[in-house]
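Undergrad: Following is a predicted model, sequence given first.
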Amino acid sequence: MGNEAAMRTASGPMLVVAADQYEAHPIVRDATAPLMLPKAVRRALSFRLVRMLVRSATDRQIPGIWGWMLCRKRYADDAAERALANGAEAVVVLGAGLDTLAHRVPALAKTRVYEVDLPGNIAAKRTALVRAFGEVPRHVVLAPVDFEADSLGRELIEADWSPHTKTLFVWEGVTQYLPRAAVEQTLGFLRCASPGSLVALTYVRGGFMSGREFYGAESVYRKFVAGQRLWKTGFEPDELAGLLAEHGWRVVEDVGAAELAERYVEPSGRALPLTGMERWALAEKS
């Protein structure tokens, strides 16, 4: 992925979450998200018309992606709380971008959170954290890694992570950008995870990647899949479950738009459509 595209991928979800903080009933409560953005962007989002225009433009590209991004973050929060309740002692965020999971879930303030991403994104994250907190919080470890070229295991171990530590791995909004070989290489590394560890990962549906179903986003398919080939890999639920099983992971649940709308959107009383293009899978190391 090019640096410019990677930066957009890193900042886009945080813009959505930051905008949602102005709602009466946010899907994700996140005081840190606005602080990850430049001051000018934060000021612009304080205007209701700007928020409406940004949301409208976003949902024109992929209908329901605004609501899905919010529910995606909320699911990551729930996965973190579930992992901590099951004895996890560390969290590794693969492709962290400007994500604020380490600060959204209060219990993570006492947990080591390793944030892994491309060197350019890690540099941007460091700048954002220093702007927000005056320093990189002590429980956050920033680890620059290129998933296609570097050894994820070596970089994490050098950052003081141990495979003997029960860990939650969060792999959100990344797998579609990687060749399948790179996805499998990462899963190969995750074989070393301690039993009882969890991995929560998002994936784009294989039907979209093959052009069988567009979910209202045919222009995105033409641009990112067929044209620029920025999105490279997709799965169907059974296919992903089989691949995870090959690497020692058992799927605990696999959820999409219908399930997350019921969990998060309906209780808020808001009308937020969710795209069915992407899903979450949560798996446990056997």
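TA: Received it, and whenever you're ready, just let me know what you need. Bear in mind that the values here come from a model prediction, so they are computed numbers and not experimental data.
Undergrad: CA atoms for contacts and neighbours, from now on please.
TA: Will do.
Undergrad: And the residue nearest the centre of the chain, how far from R131?
TA: By CA atoms, centre = their mean, the chain has its centre lying nearest to E172, at 2.5 Å. Look at E172 and R131: by CA to CA, to the nearest Å, they are 24 Å apart.
Undergrad: next one: A33
TA: A33 is 12 Å from R131, by CA to CA.
Undergrad: These two: who's more crowded?
TA: Neighbour comparison, A33 and R131: the larger count goes to A33, with 27 against 16 (by other CA atoms under 10 Å).
Undergrad: Verify the contact between that one and T100 for me.
TA: Yes - using CA atoms under 8 Å, A33 is in contact with T100, at 6.4 Å.
Undergrad: quick check: longest helix of this structure.
TA: Ranked by residue count, the top helix of the chain under DSSP state H comes out as helix 65-85.
Undergrad: packing partners for that helix?
TA: Packed against helix 65-85 by the contact rule (3 or more CA pairs under 8 Å, 6 or more residues apart in numbering; DSSP states H and E) you find helix 3-20, helix 48-61, helix 101-104, strand 167-171, strand 198-204, helix 257-260.
Undergrad: Identify the residues contacting it?
TA: 13, 16-17, 27-28, 55, 58-59, 91, 101, 104-105, 107, 167-168, 170, 197-198, 200, 257, 260-261, 264-265, 272-275, 280, 282 (CA atoms under 8 Å, 6 or more residues apart in numbering).
Undergrad: Filter those residues down to the buried ones.
TA: Buried members of these, counted by 16 or more other CA atoms under 10 Å: 13, 16-17, 27-28, 55, 58-59, 91, 101, 104-105, 167-168, 170, 197-198, 200, 257, 260-261, 264-265, 272-275, 280, 282.
Undergrad: need the contact list for the closest residue in space to A6 that isn't next to it in sequence.
TA: Using CA to CA, 6 or more residues apart in numbering and skipping the chain neighbours, the partner closest in space to A6 is N121 (7.2 Å). With contact taken as CA under 8 Å, 6+ apart, N121 is in contact with A6, M7, A10, G97, L98.
Undergrad: Helix or strand for N121, just tell me which one.
TA: In this structure, N121 is located in helix 119-133 according to DSSP states H and E.
Undergrad: buried ones in that helix?
TA: G120, N121, I122, A124, K125, R126, A128, L129, R131, A132.
Undergrad: Tally up the residues packed near the residue lying closest to the first one once chain neighbours are set aside, please.
TA: Distances taken as CA to CA, 6+ apart place N3 nearest to G120, at 6.9 Å, with adjacent residues excluded. By other CA under 10 Å, 12 other residues sit near N3.
Undergrad: One more to weigh against that first structure:
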Amino acid sequence: MTGRSAAAQTAVGPMVVAAIEHNEPPHRRLVDDDLAASFLPGHLRALAALSRTAMVRRALVAASERGGPGLWSSIACRKRLIDERLSDPLTEIDAVVVLGAGLDTRGCRIARHSDLPVFEVDLPVNVRRKAEVLRRALGGTPASVHLVPVDFEHDDLMDALRSAGYDSTARTFFIAEGLLQYLTPDAVAATLSQLSSAAAGSRLVFTYIRQDFLDGTDTYGADAVYRRFRGRRPVWRSGLVPEQLGDWLADLGWSLDEQAGPSYYRDLYIRPTGRPLAASPIEWTALAHR
């Protein structure tokens, strides 16, 4: 399996987390996404339905923790953080662009109460699958949601967006959740540099894997995850250094606003639920502006 085809298979996992989390009682939920389950393939919709039972949810989270300590919480919390920044009343934007959208539901959730244009960018195979999912789950793609096929390693991202109707003068909220680690370092830099041509006032939120984990310098207790994604056929190809992120982004035309790691998620999201969970230190979320 090539890196690109392997990356295409990762569209489902985060939505499984979101779907199962939605079955937690509201005060114990890490993220709130009522569309997640309906976007999953049939066997995983059935699994999500089974997780309405607390014992099943606990077993699924425990299995995830054994394979990748803290990744369940990190995935759920990063989704919540992005949702909160996107819905913040102070966030004045004219468009949303979701890079590596996979089965993400944000565009469709936005479309329920707004005609804000949302552009969902992903590999062609994922775009085709997403269109099929939207036909099954919602009867079609909402008018304000635009599916844009792009190969981040080879295609001109901004040209593809403009061809899909994107207005390059729009203040844009760009989201790259769970994407950058699957790209080569050159493609990561090229992608973020292209995005910096967006209008002043645009914002960028992205997740990344720590470079020291990618190098194997420190696996942070996630040896199984390292073997899976950095083994004989590495799927994760790019990492970043938290302490160097501000300077790196500045070179690409962005100003760093904040970073969120495991302690942020613990204090703001996990601890209030009373659940005995920790977030993984290998993945971080960064927010920047133009």
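TA: Arrived safely, thanks for sending. None of these values were measured; they are calculated from a predicted model.
Undergrad: Tell me the residues of structure 2 aligned with the helix holding N121 of structure 1.
TA: In the comparison with structure 2, helix 119-133 of structure 1 aligns to the range 124-138 (TM-score structural alignment).
Undergrad: which ones are touching the equivalent of R271 of structure 2 over in structure 1?
TA: Residue pairing (TM-score structural alignment): R271 of structure 2 is matched to E266 of structure 1. Counting by CA under 8 Å, 6+ apart, E266 of structure 1 touches no other residue.
Undergrad: Surely E266 of structure 1 forms part of a helix?
TA: Yes - E266 of structure 1 sits within a helix when classified using DSSP: H, G, I helix; E, B strand; the rest coil.
Undergrad: So it versus G67 of structure 1, what's the distance?
TA: In this view, E266 of structure 1 and G67 of structure 1 are 12 Å apart by CA to CA.
Undergrad: Outside of stretch 126-137 of structure 1 itself, list whatever touches it.
TA: By CA under 8 Å, 6+ apart, stretch 126-137 of structure 1 touches T32, L35, M36, L37, L98, L142.
Undergrad: and the fifth one, what pairs with it in structure 2?
TA: Across the two structures, L98 of structure 1 finds its equivalent in L103 of structure 2, going by TM-score structural alignment.
Undergrad: again with the last one
TA: Superposed on structure 2 with TM-score structural alignment, L142 of structure 1 falls opposite L147.
Undergrad: and the nearest residue to its match once chain neighbours are set aside, what element?
TA: Computed as CA to CA, 6+ apart, the closest residue to L147 of structure 2 that is not its neighbour in sequence is E120, at 4.9 Å. Using DSSP H and E, E120 of structure 2 falls within strand 118-122.
Undergrad: Have a look at how far, on average, that strand is from structure 1.
TA: In the superposition with structure 1, the average deviation recorded for strand 118-122 of structure 2 is 0.4 Å (mean CA distance after the TM-score superposition for structure 1).
Undergrad: now stretch 168-177 of structure 2: which residue numbers in structure 1?
TA: Stretch 168-177 of structure 2 covers residues 163-172 of structure 1 once aligned (TM-score structural alignment).
Undergrad: who's in contact with that stretch?
TA: By CA under 8 Å, 6+ apart, the surrounding residues in contact with stretch 163-172 of structure 1 are 76, 80, 83, 87-96, 192-202.
Undergrad: Determine how far the last residue of that stretch lies from the first.
TA: 21 Å.
Undergrad: next one: stretch 160-175 of structure 2
TA: End-to-end distance (CA to CA), stretch 160-175 of structure 2: 16 Å.
Undergrad: Show me which residues of it are buried.
TA: A160, L161, Y166, D167, S168, A170, R171, T172, F173, F174, I175.
Undergrad: what does S46 of structure 1 align to in structure 2?
TA: So, by TM-score structural alignment, S46 of structure 1 is matched to A49.
Undergrad: how about the match of L98 of structure 1, what does it touch?
TA: With contacts defined as CA under 8 Å, 6+ apart, the neighbours of L103 of structure 2 are A11, V12, M15, F39, L40, K130.
Undergrad: Check A33 of structure 1 too.
TA: Here A33 of structure 1 is in contact with M14, L15, V17, A18, D99, T100 (CA under 8 Å, 6+ apart).
Undergrad: Looking at those residues, which one is closest to F147 of structure 1?
TA: Distance to F147 of structure 1, by CA to CA, is smallest for D99 among the contacts of A33 of structure 1, at 17.7 Å.
Undergrad: neighbours of the closest residue to that closest one other than its chain neighbours, just the number please.
TA: Setting aside the residues directly before and after it, D99 of structure 1 is nearest to M14 in space (CA to CA, 6+ apart), at 6.6 Å. Counted with other CA under 10 Å, the neighbours of M14 of structure 1 add up to 25.
Undergrad: Just the element for W280 of structure 1, please.
TA: Using DSSP H and E, W280 of structure 1 sits within strand 278-285.
Undergrad: Which neighbouring elements make contact with that strand?
TA: Contacts defined by 3+ CA pairs under 8 Å, 6+ apart place strand 278-285 of structure 1 against strand 198-204, strand 249-255.
Undergrad: how much does the first one stray from structure 2?
TA: It stands for strand 198-204 of structure 1. Looks like 0.4 Å for strand 198-204 of structure 1 (mean CA distance after the TM-score superposition for structure 1).
Undergrad: Give me the range in structure 2 that that strand lines up against.
TA: The alignment of strand 198-204 of structure 1 onto structure 2 (TM-score structural alignment) covers residues 203-209.
Undergrad: of the buried residues of helix 119-133 of structure 1, closest to R212 of structure 1?
TA: N121 (32.8 Å).
Undergrad: and R237 of structure 2, helix, strand or coil?
TA: Assignment for R237 of structure 2 (three-state DSSP): coil.
Undergrad: now the counterpart of it in structure 1: how far from L178 of structure 1?
TA: When structure 1 is aligned by TM-score structural alignment, R237 of structure 2 is paired with K232. K232 of structure 1 is 6 Å from L178 of structure 1, where distance means CA to CA.
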